[in-house]
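A.B. asks: Here is my input, please return the structure:
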Amino acid sequence: MPESLEPELETLDEVNNGGKSMSDMRNPSSSDSESDDDAEDQRLEALEKELAENPMGYDAHVQYIKSLRKHGHLEKLRQARESMSALFPLSPIMWQEWANDEASLSTGPEDFAAIEKLYERGVLDYLSVPLWCDYVNFVQGSDPSVRECSPAGILKMRDLFERALTAAGLHVAEGNKIWEAYREFEQTIFHAIDESDIEAKEKQIQRIRSIFHRQLSVPLADSGSTVLSFKAWEVEQGNILDVNSSDLDGIPSHVASAYQRAMEMYSARVHFEEQISKQDVPDTERLQHFMIYLKFEQSSDDPSRVQNLYERAVTEFPISSDLWLDYTRYLDQTLKISNVVKGVYSRATKNCTWIGELWVRYLLLLERCHASEKELSAVFELSIQCTFSSFEEYLDLFLTRIDGLRRRISLSEAEDVLDYAAIRSTFQHATNYLSPHLKNADGLLHLHAYWARLELNLGKNLVASRGVWESLLKISGSMLGAWQGYIAMEIELGHINEARSIYKRCYSKRLIGTGSEDICHSWLRFEREFGTLEDFEHAVLKVTPRLEELQTFRSQQDPKGISGLTSQKEGPLKKNAPEKRKVGTRLADEQPPMKRQKDASHNPKRVYGKDKAQKSTESSKVREIESKVENSDTTDEQQIKDSTSEKTKLYTDQCTVFISNLGLQANYEHLHDFFSDVGGVVAIRILKDKFTGKSRGLAYVDFLDDEHLAAALAKNRRMLLGRNLSIARSNPKQGKKRESFGSSTAIEHVEGGSDSKEAVEIISNESGAPQASSYASHRRGEHVELKGKNTFAVPRTVRPLGRSKNEPMSEEKDENPKSNDEFRNMLLKR
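C.D. replies: Alright, predicted model coming up:
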């Protein structure tokens, strides 16, 4: 190890261990009291027991590593770090501590490869510029080939720097550190080249100049100092530039233009960088700032910058499931490099093990990448060992795994030899795991239906398919869908007798809800479509007593519900019957005299057996019935009006303006912006056509108080979207007054605001037909006397015979019935 690196590592050890280096940890001072050692041993034992019971306890792992590192238990410390890294990604600080601890304990070049591997693992977990800087410094100082500037060592170092730039070179706040380290390394090589080798010197100068140009084209913090360094370098190479000025004089035009674009990009992002770098704000707020920043970067359509910012965000918030879901979704849509996306999914599922959707999408990604069956199986086994919030997530995982196996077997894309036994074992595993928790659930039914279909189509095994349905019936035999699915399969295969036997098994069972009645009716439909007459009659013989039994049982369980249902079904019939009789009575009374005579001729006993007193009594009874009918109709109408008023409540607001001449394209945002200078807007309601849902050019705007209302009224005749708005104060009292008289010209708005598509309108006398006033009078309960004869509804065939069409009909009373000869003469006369 180089001498320049040892003091640095030793200092870092002291900082991380409260002033103790690793050598001090190996040789604890005798001043430590035995009581402290005993307490620490008990703490370590407690943490070991906790981890044995719950290996997924992240905080317990962290505390255990800290305790072991504090007391120098080196072998246990290595094991603890390996155990945690197998389950969770370690933070950049933890990787730095681990690598520095191992470097401080290294005794020779043989330990270099192990430490280098630690750095490789660390930079893959999270994006960390300090960790990358430690990595390149370690390799540059510890690798003999790099120190000797051998071609292999130089090539290795350049590859490492390029990887570091790809990962963190776009980091706006800290990316400059890697660029500067890269330039310093190349400048060191330049000075090591022999002065006589002019060609090598010139080639190295161009390489360093290229790094400068690349750095100046990236929006980074402190780019001004980079410009000064670039000028100083050019001066060293013999170019005349003003090294004390940060302007671009003397710099090549293409470099200057790239730098100006980079500065414009940096200016657009500096505000976001300031927001996400604040440390004195809650984490939720900082995460929100990251999400806003990410949306901005996505709008610029630069995937590399978006991915870099996502990496920065997940480093700061590693257990934000929404962030990981958003990140992986973006990569699925934009990035086609399977290895990169696979690594992100691996880290996402390690950080948020409890999110089933991440595991499902991970399996789908592996299938798209044509991963091996071994890798797919390993990820699936890890997923079902996690703890999810619902068993539906486990079901989704099992189905995703089965889908992949089915596709690989059907399309013969698997490199490994796969057979149907893999699908069958996965189905069996899913059933054993989920059946106790998803009993009588639709998800379990879907799983078994899928299984039975695959047994039939891929496995070519009808017996096994029937066995799947039978196993489901043992678990969820009270589900109607289980029996129907089994029957549907047999019918689809043309096995009518087998389907009938299933009906005979299940029609007498007690199923959930109305399943028992439904299966009985289903059996009857089945026999109508597929059975003989004897089969249908047999089904009726079996089903009828069963339905009666179920009806009796339902009535005993819920007599109110059955009676209510019966009354509800019979209600319309009972209501229509008396109404028809009432209408018939009224029409009979309104018929002309000849019509009444014609009816009387068919039933002479009913007319001619009565004297005048009886006729008078009958007339009074008819008037009494008619009065009752009218009162009944008025009561019914009043009830309808009351019920309507209960359902449709009108606004009675007092701080509201009514807006007309509103553009049809105007929406709520337009109106809100229009009254933004007034303020106090509480609600906005735009009236819409109830059929088309489009705006009618009318709106109501509610305000907080009269002061804001007055200011809004002052904006009358102002222009919005090219139209002068008419703004007036809404007067609900006046609307109610007009409504009470049956003539309103205003449109009242219904409860529901702007989301409602209907409005209550009262037709005015000016624009309506004459029936409007009669309607209003009838609604007030007034009796309108109809003068003259009501003959408008009398058919032509009822007009008295023996007169012309235009001849007025004279009123005849108690006319004697005509004989056949008289009728014949009348017809001949016509």
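A.B. asks: from here on, contacts and neighbour counts on C-alpha atoms
C.D. replies: Fine.
A.B. asks: for residue 319, helix, strand, or coil?
C.D. replies: Secondary structure state of residue 319, per DSSP: H, G, I helix; E, B strand; the rest coil, is coil.
A.B. asks: how near is it to residue 353?
C.D. replies: 9 Å (CA to CA, to the nearest Å).
A.B. asks: I'd guess residue 659 is in a strand, am I close?
C.D. replies: Yes. Residue state for residue 659 (three-state DSSP) corresponds to a strand.
A.B. asks: For burial, what's the neighbour tally of it?
C.D. replies: Residue 659: 20 surrounding residues under other CA atoms under 10 Å.
A.B. asks: Verify the stated contact: it with residue 724.
C.D. replies: No. Counting by CA atoms under 8 Å, residue 659 stays clear of residue 724, with 10.3 Å between them.
A.B. asks: Give the residues shared as contacts by those two.
C.D. replies: Common neighbours of residue 659 and residue 724, counting by CA atoms under 8 Å, 6 or more residues apart in numbering, are absent.
A.B. asks: Give me the distance between the nearest residue to residue 449 once chain neighbours are set aside and residue 468.
C.D. replies: Excluding its sequence neighbours, the residue lying closest to residue 449 (CA to CA, 6 or more residues apart in numbering) is residue 485, at 7.1 Å. Distance of residue 485 to residue 468, given as CA to CA: 11 Å.
A.B. asks: more neighbours, these two?
C.D. replies: Between residue 485 and residue 468, counted using other CA under 10 Å, the more crowded position is residue 468 (21 against 17).
A.B. asks: what about the more buried one, distance to residue 489?
C.D. replies: 12 Å.
A.B. asks: tell me how far the ends of stretch 454-467 are from each other?
C.D. replies: End-to-end for stretch 454-467, by CA to CA: 13 Å.
A.B. asks: Just the buried positions in that stretch, please.
C.D. replies: 454, 455, 456, 459, 464, 465, 466 (16 or more other CA atoms under 10 Å).
A.B. asks: same check, this time on stretch 180-197
C.D. replies: Quick answer for stretch 180-197 (16+ other CA under 10 Å): 180, 182, 183, 185, 186, 187, 190.
A.B. asks: Alongside the first, I'd like the structure of this one:
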Amino acid sequence: MAEASDSEMGSPENEALISAAQNPSSSDSDSDSDVGEAEELLRLQTLESEVSSDPSKYDAHVEYIKCLRKLGEIEKLREAREAMSALHPLTPLMWQEWARDELTARPEAFLEIEKLYEKGVFDYLSVPLWCDYLNFVQEHDPAVRECSSEGILKARNLFERALTAAGLHVAEGSKIWEVYREFEQAILLTIDENDNEAKEKQVQRIRNIFHRQLSVPLANMRSTLLAFKAWEVEQGNVLDVNSSSMDGISSHVASAYEKAMDMYDARAHLEEQIVRQDISDSERHQQFLNYLNFEQSSGDPARVQILYERAITEFPVSRDLWLDYTQYLDKTLKVANVVRDVYSRAVKNCPWVGELWVQYLLSLERARASEREISTVFDKSLQCTFSRFGEYLNLFLTRVDGLRRRISLPGQEEVLEYALIRDAFQYASDYLSPHLKCTDDLVRLHAYWARLELNLNKDLVAARGVWESLLKNSGSMFGAWQGYIAMELEAGHINEARSIYKRCYSKRFAGTGSEDICHSWLRFEREFGTLEDLEHAVRKVTPRLAELQLFKLQESKSTAASTDQIENPHKKNAREKRKSTSSRTDEQPPAKRQKDTAQNPKKVDGKGRIELENVVASNEEQELKAKDDKPDDMNKRQMKGPSHEKNKYLDQCTAFISNLDLEANYEHLRDFFSDVGGVTAIRILKDKFTGKSRGLAYVDFSDDAHLAAAVAKNKKMLRGKRLSIARSDPKQKGKGAGHSNDQTGTVGESDSKESGQISSSKAPQARRDDNFQLKGRNTFAVPRNVRPLGWIDKKKKTEEETDEMPKSNDEFRKMLLKS
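C.D. replies: Below is the predicted model:
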């Protein structure tokens, strides 16, 4: 084998192979790193698709940013952070990491990084983030670093903002004060030694910062006092640096310090509770609430606001905290810009709370914000997901209220058109009607709309159009008609109100609405109409009320029967058993009773013999009666039943409906066929035991033309179900959708009468045995050689059949008496 040349041995590939052979652990670590990087890339792709598909997922954004930061994808990382900050607030730590990463990647991009810090301190209260911001400005802002007058002024304004935001933070506020003092002390060192006036002015500035800090209840106040004394000694004042006494300090500073110490001591135990690590989040939340109650009792709004900011930083998605915070600011602080900023942060942290959006809109109106800003906030609110549709309704009403006030009240700076109100109402109706159909909330919305059209816009036609559009979709609501009538009466339009009564008095309303509208029409005519109008109303209303009373009576009976069946099932079963036992003998055919008697001969001496003779005599009478009856009469009697005659519907011009919603009622079907017309009666088939709908119905029409139009609506939707509609054919009993309604059902309301129940009548069951057919309820127990009553054999009898004739009653009597 030839040896490899030196050049080949020295190639990078061979060196890598040799290195891997000499150090196998290094090769394994490289392969492990490759596998780990591949897993990270796969995870990155998964998170990227998850964020793009659903940007509302907060945790997915956080994980995606962490993964990008780990892989060092600075461009994608910047885009991911910007996308998240547009939808969700970032934590203070995330803002710090973002600013540091940008500073490392682009140290020259000072303005962009400064904007990042501004956004960060706006989202949440964070002393470490403020300290990073202040140090960043001192180190990287050229004007501040060179101590120019503009730079010093900019830095001081920023320090004062930081003190306003976090200077009262009991636990960490002293850090802001220390950074501020260090900055001013550095400025003192840059002043010329010979410029005594400037030096003295700067010394007084630093002394004032010390005095202000000593008057605020903060942690480590004693160390601040010692630092103040040491600084005073440097300025040539004689003080005991190692003593915490107030000797040598001005009286007003000493008094403010002692007061601040007392305030801190009163809050020390509360501070300890909210920073404990051994308690749950719910307990810490409660401790914050206790602390807030204490601060509110002290009456210092600035301190209360700082504590609220600390609380929401710990619990950013607490609905109750944001509501309490914003309501406190509305009542106490009343600074428009501050309140507006807090509301914008509140809805960003808790966008699913409709009440926050409502209060936000009201705060903008109080601050006299522009229509453009208010409409922008309103549009954002509708993009959120709320738990109840009532919250959407409240938002729409708040929007309309604001527009109405700004249009109707004089002295408004911005002139608005009424079309904005109409557009808002139309948007609300389109948005909410599918979800609030036939509800009082929808009626109130349209009533408000119609009233503004009539009173504010002075357009009667538009106001009536509002009511008509509501009646088109919710015409079965009593409140909708009542509101329409009330508007016409308020406007003094008597004839129009009367015409509405004539349209709705015959409609079916929930509860007592049908009776109420009738009585309301009578009261209306007594108060506003002539005698002829009153008499006309009485003629119309009287039969309608009687019809409603009948329907109510039938409904109460059906409900009572169902309730009795549900509450006393054992009692009903026992009653039915007793009834069936007592009437079993009467229901059986004579031949059956004869066989039972023959198989169970009782004692014939004494009372037993008399009972048996009575049974036999009764059988003879029934047999003689059966011989006198014609077969047709027997069949008719069986069909009529024992006590009453069954209602029979011819179904000559009837539509059969199947796949009907179980909650659909007569009014739903009447509205469904309202465009067809010609409906004379409606029958919904119901279960005879439960009284509930079976999803089937019959609708009678006045003529074939209306019926054909109704059948043409086959496969149309009603209450979310696609109806199957066919012409009912009485000749096709039990053969499909078009069969005659020989089932249990309920007759619906018609123009002239309210209908009742149709009793059950199933087709008789036929059963063949040998050469003949038995019919009836109890034929299963009839002896094979006994023909049922009314049976006629049309076939020619054979000799064998002739020999097996049924025994007569005399033969049965002789046979039983012998035993």
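A.B. asks: After superposition, what's the TM-score here?
C.D. replies: The TM-score (TM-score structural alignment, normalised by the length of the second structure) is 0.64; 534 aligned residues with a CA RMSD of 1.7 Å.
A.B. asks: sorry, back to before: which neighbours do residue 468 and residue 489 of the first structure share?
C.D. replies: Shared contacts of residue 468 of the first structure and residue 489, counting by CA under 8 Å, 6+ apart, come down to nothing at all.
A.B. asks: And the buried residues of stretch 454-467 of the first structure, which two are furthest apart?
C.D. replies: Greatest spacing in those, by CA to CA: 459 and 466 (12.4 Å).
A.B. asks: Please pull up the equivalent of residue 250 of the first structure in the second structure.
C.D. replies: Using TM-score structural alignment, the partner of residue 250 of the first structure in the second structure is residue 248.
A.B. asks: The closest residue to that match other than its chain neighbours: what secondary structure?
C.D. replies: The shortest distance from residue 248 of the second structure to any non-neighbouring residue, by CA to CA, 6+ apart, is to residue 239 (6.0 Å). Assigned by three-state DSSP, the conformation of residue 239 of the second structure is coil.
A.B. asks: What is the equivalent residue in the first structure for residue 239 of the second structure?
C.D. replies: Aligned counterpart of residue 239 of the second structure in the first structure: residue 241 (TM-score structural alignment).
A.B. asks: before we move on, back to that, looking at the second structure, name the residue matched to the residue nearest to residue 449 of the first structure.
C.D. replies: Match for residue 485 of the first structure (TM-score structural alignment): residue 483.
A.B. asks: Against residue 640 of the second structure, how distant is its match?
C.D. replies: Counting by CA to CA - residue 483 of the second structure and residue 640 of the second structure are separated by 51 Å.
A.B. asks: what do you get for residue 161 of the second structure?
C.D. replies: Noted for residue 161 of the second structure: a distance of 96 Å to residue 640 of the second structure, by CA to CA.
A.B. asks: In the second structure, which residue range corresponds to stretch 343-351 of the first structure?
C.D. replies: Using TM-score structural alignment, the residues of the second structure aligned to stretch 343-351 of the first structure are 341-349.
A.B. asks: That stretch against the first structure, how far on average?
C.D. replies: In the superposition against the first structure, stretch 341-349 of the second structure averages 0.5 Å from its aligned positions (mean CA distance after the TM-score superposition for the first structure).
A.B. asks: how distant is that stretch from the center of its chain?
C.D. replies: Centroid separation between stretch 341-349 of the second structure and its chain, computed with CA atoms, centre = their mean, to the nearest Å, is 23 Å.
A.B. asks: Name the residues that touch stretch 64-75 of the first structure?
C.D. replies: 17, 22, 25-26, 28, 40, 44, 47-48, 76-77, 80-81.
A.B. asks: Show me where the first structure has its strands.
C.D. replies: 656-660, 681-688, 695-703, 719-720, 723-724, 726-729, 747-748, 760-761 (DSSP state E).
A.B. asks: tell me the angle the second one makes with strand 656-660.
C.D. replies: Just to be clear, that refers to strand 681-688 of the first structure. 40 degrees (axes from the mean of the first three to the mean of the last three CA atoms, to 10 degrees).
A.B. asks: which part of the second structure lines up with strand 681-688 of the first structure?
C.D. replies: On the second structure, no counterpart of strand 681-688 of the first structure exists by TM-score structural alignment.
A.B. asks: Okay, buried residues for that strand please.
C.D. replies: Buried-residue list, strand 681-688 of the first structure, by 16+ other CA under 10 Å: 681, 684, 685, 686, 687, 688.
A.B. asks: just these now: which is nearest residue 208 of the first structure?
C.D. replies: Within the buried residues of strand 681-688 of the first structure, the smallest distance to residue 208 of the first structure is 62.5 Å, found for residue 681 (CA to CA).
A.B. asks: Number of residues surrounding the nearest residue to the closest one once chain neighbours are set aside?
C.D. replies: Spatial nearest neighbour of residue 681 of the first structure, excluding adjacent residues (CA to CA, 6+ apart): residue 703 at 4.7 Å. Per other CA under 10 Å, the neighbour tally for residue 703 of the first structure reads 23.
A.B. asks: And residue 703 of the first structure, what's its match in the second structure?
C.D. replies: Checking with TM-score structural alignment, residue 703 of the first structure has no match.
A.B. asks: now, which of the buried residues of stretch 454-467 of the first structure lie within helices?
C.D. replies: Judged by DSSP state H, the subset of these located in helices is 454, 455, 456, 464, 465, 466.
A.B. asks: Tabulate these (a markdown table), appending distance to residue 305 of the first structure.
C.D. replies: Shown next, in a markdown table, are those (distance: CA to CA, whole Å):
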| residue | distance to residue 305 of the first structure |
| --- | --- |
| 454 | 46 |
| 455 | 49 |
| 456 | 51 |
| 464 | 54 |
| 465 | 53 |
| 466 | 56 |
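A.B. asks: thought residue 680 of the second structure was touching residue 706?
C.D. replies: No. Between residue 680 of the second structure and residue 706 there is no contact under CA under 8 Å: 10.7 Å.
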